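In: how does the following fold in three dimensions:
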Amino acid sequence: MAAGMRTVAVIGAGKIGELVLSGLLRAGWSADRLLVTTRRAERAEELSARYGVRVVDNLTAVAEADVLAVAVKPQDAGVLLDEIAPKVPADKLVISLCAGLPTSFFGRRLPAGTPVVRVMTNTPALVDEAMTAISAGPHATGEHLALAEGMFTPLGRTIRVPESQQDAVTALSGSGPAYFYLLVEAMIDAGILLGLPRQVAHDLIVQSAIGSAIMLRDSGEHPVKLREAVTSPAGTTISAIRELENHGVRAALLAALEAARDRAREIAAQST
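Out: Below is the predicted model:
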């Protein structure tokens, strides 16, 4: 059955769950092929009104959906799986969007042989520019991976990685948008310090970020070459880069991503 012909249940429609739901609808999925679960009645009413999808309880979702996209908080996943496991057929595809949780976490709680695909996407899915990494659990086949790709490719780009790399993916691209927003925020503040109106500084930096990202994506050049093209001898850019290096920006980024990776591992350890 083609991806778009399947029924998907988004279990846990928080930020990531709603992001996936809205992306599938923009990609052309029919609302009658999408189910949603949420714990709060007011949230259920909000989602139903906004997207025209049916909000159901967890066991109804398991009974009616072909694919279960689990998007609850990692600390809530164990309780959820204990609730639904007795009703999950062993051949039903489960897609985990729970940051830090390995497929083995699901394997211990679901019927033996249940195919699980681990997915890490990010918030640019809201504008169809996500970066989504997909990993197969022990019982997931190429067909299961292709189905997951069919769901997430319309939201941006997808890449298959070994599950052993997913904690690094979480640190790099899952959390990555926040690092860029922080950098842009700091650069806007710098523009204000240099005498620019806030909106002018915002527009200058945001468009520079967009253009730079497109060049990185489309030129095929290494970022060092692109940086060197902007960096003239004894010019303004090299003076700024010297200060960034003096303040340890590169080392801070390395340490920050290691900390994010380690936190992903802690979440997994605490959830076992």
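In: from here on, just use CA atoms for contacts and neighbour counts.
Out: Noted.
In: so how far is the first residue of stretch 5-13 from its last?
Out: Using Cα to Cα, to the nearest Å, the span of stretch 5-13 from its first residue to its last is 21 Å.
In: what does stretch 117-130 give?
Out: Termini of stretch 117-130 sit 18 Å apart (Cα to Cα).
In: other residues contacting that stretch?
Out: 16, 19-20, 22-23, 93-99, 102-103, 131-137, 140, 144-145, 148, 154-157, 163, 166, 169-170, 173-175, 177 (Cα atoms under 8 Å, 6 or more residues apart in numbering).
In: now the buried members of the residues you listed.
Out: When these are checked for burial by 16 or more other Cα atoms under 10 Å, the buried set is 16, 19-20, 22-23, 93-99, 102-103, 131-137, 140, 144-145, 148, 154-157, 163, 166, 169-170, 173-175.
In: so where do the strands sit in the stretch 151-272 of the chain?
Out: Listed in chain order, the strands of the stretch 151-272 of the chain (DSSP state E, counting those that start in this stretch) span 156-160.
In: restricted to helices, list the buried ones among the contacts of stretch 117-130.
Out: 16, 19-20, 22-23, 103, 144-145, 148, 166, 169 (DSSP state H).
In: I'd like the structure of this one too, to check against the first:
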Amino acid sequence: MTNASDTPLQSPGPIAFIGGGNMARCLIGGLVAGGLAPAAIRVAEPVEALREALARDFGVQVFADGAQAVAGARTWLLAVKPQVMRGVCAALADAAQAGRPLIVSIAAGITSAQLERWLGGGLAVVRTMPNTPALLRAGVTGLYANPRVDADGRARAQALLAAAGATVWIEDEALMDAVTAVSGSGPAYVFLLAEAMQAAAEAEGLPAEAARTLVLHTILGAGRMLTESGEAPAELRRRVTSPGGTTQAAIETFEAGGFRELVARAIHAATERGRQLSEKGSEKGSE
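Out: I've put the predicted structure just below:
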């Protein structure tokens, strides 16, 4: 696993973002904050208000048309919704074949083979799955590179996504559905836990605002301990679980209720659903 500081983006040539929504904005902000010249970033975004905001806030070049944005760019980052990706790629296929750029996609459920086919074939493609904490530059992204991606392409893709947080390379694309289930959907699991903890705290009589503060900062602190201590989750849990104490009473209740099995079933269900969506997209992509 790597962080943004581990893989600086040096002289990458122009980078073209196709789509200027929230995730693209996050990555652009991280790249600029990391020292990449705004002039090296081009963004194609059909919504005028979004274009104006990107130009104003980051000083990047903005375009309404994708073909203008990708002209001369060595790296394209596709940041449009999965349901419009095929049409976007078809419109840019001639430019892709002429320029042979590195293609990086953050679209869920769209395979590297689909992207390569829609762009005319023979291209280096990196499929990625960031998650929503990337909007705070505290995310994690799984990346898969097709066989045409060389070491330089991997470095460029990693540096791009490291602008949003940690990165993890996945060597088998079929496992990207598990990445989606664990980290892509994972923030919602934590939000659900927070929701349940707050409701339980209020049921015990705590005022709503006090319950919220206690729960949110407990989760924040625990997350920092997990990422900064270097200790395994099981060891951190052991240290805070005194024999016969309050924590042990709660942990035993979780375990008796099948907590681990429930988490496993939930992540498996999300993985299977991701696989189904990818297969459905492949069927449409072959039409």
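In: hmm, back to that, widest-spaced pair of the ones in helices among the buried ones among the contacts of stretch 117-130 of the first structure?
Out: For these, the maximum inter-member distance is 25.0 Å, found between S22 and T103 (Cα to Cα).
In: picking that back up, need the ones in helices among the buried ones among the contacts of stretch 117-130 of the first structure in CSV with distance to A213 of the first structure, can you?
Out: Formatted as CSV, those follow (distance: Cα to Cα, whole Å):
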residue, distance to A213 of the first structure
I16, 24
L19, 22
V20, 23
S22, 25
G23, 22
T103, 32
H144, 31
L145, 28
A148, 26
Q166, 23
V169, 19
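In: among the residues you listed, which one lies nearest to T60 of the first structure?
Out: For those, the nearest to T60 of the first structure is V20 (19.6 Å; Cα to Cα).
In: aligned to the closest one, what sits in the second structure?
Out: Per TM-score structural alignment, the equivalent position to V20 of the first structure in the second structure is L27.
In: ok, now which ones touch that match?
Out: For L27 of the second structure, counting by Cα under 8 Å, 6+ apart, the contacting residues are 160-161, 163-164.
In: go on, A208 of the second structure?
Out: 198, 202.
In: please redo it, this time with the cut-off set to 10 Å
Out: By Cα atoms under 10 Å, 6 or more residues apart in numbering, A208 of the second structure lies in contact with 198-199, 201-202, 214.
In: now the counterpart of G100 of the first structure in the second structure: how far from A90 of the second structure?
Out: G100 of the first structure maps onto G109 in the second structure, with residues paired by TM-score structural alignment. Per Cα to Cα, G109 of the second structure is found 18 Å from A90 of the second structure.
In: equivalent analysis for F63 of the second structure, please.
Out: F63 of the second structure sits 18 Å away from A90 of the second structure, going by Cα to Cα.
In: pick out whichever of the two has more residues nearby.
Out: Between F63 of the second structure and A90, counted using other Cα atoms under 10 Å, F63 has the larger neighbour count: 20 against 16.
In: what's the closest non-adjacent residue to that one?
Out: In space, F63 of the second structure comes closest to A44 once its chain neighbours are excluded; the distance is 4.7 Å by Cα to Cα, 6 or more residues apart in numbering.
In: wait, isn't that neighbour in contact with R51?
Out: Yes. The pair formed by A44 of the second structure and R51 meets the contact definition of Cα atoms under 10 Å, at 7.9 Å.
In: overlap in contacts of those two?
Out: Here A44 of the second structure and R51 have 19-20, 61-64 as joint contacts, going by Cα under 10 Å, 6+ apart.
In: farthest-apart pair in these, please.
Out: That would be G19 and Q61, which, of the shared contacts of A44 and R51 of the second structure, are the farthest apart (Cα to Cα) at 12.8 Å.
In: what about these two, which has more around it?
Out: G19 (24 against 19).
In: determine the longest strand present in the first structure.
Out: strand 130-136 (DSSP state E).
In: in the second structure, what range does that one match?
Out: Aligning strand 130-136 of the first structure against the second structure (TM-score structural alignment) gives residues 139-145.
In: what's the average distance of the matching stretch to the first structure?
Out: Following superposition, stretch 139-145 of the second structure is found to deviate from the first structure by 1.5 Å on average (mean Cα distance after the TM-score superposition for the first structure).
In: with adjacent residues omitted, what lies nearest to the counterpart of A40 of the second structure in the first structure?
Out: In the first structure, the residue paired with A40 of the second structure is R33, using TM-score structural alignment. Once flanking residues are discounted, R33 of the first structure sits nearest to T7: 4.5 Å by Cα to Cα, 6+ apart.
In: do T128 of the second structure as well
Out: L143 (4.4 Å).
In: so how far is G184 of the second structure from that neighbour?
Out: According to Cα to Cα, L143 of the second structure and G184 of the second structure sit 12 Å apart.
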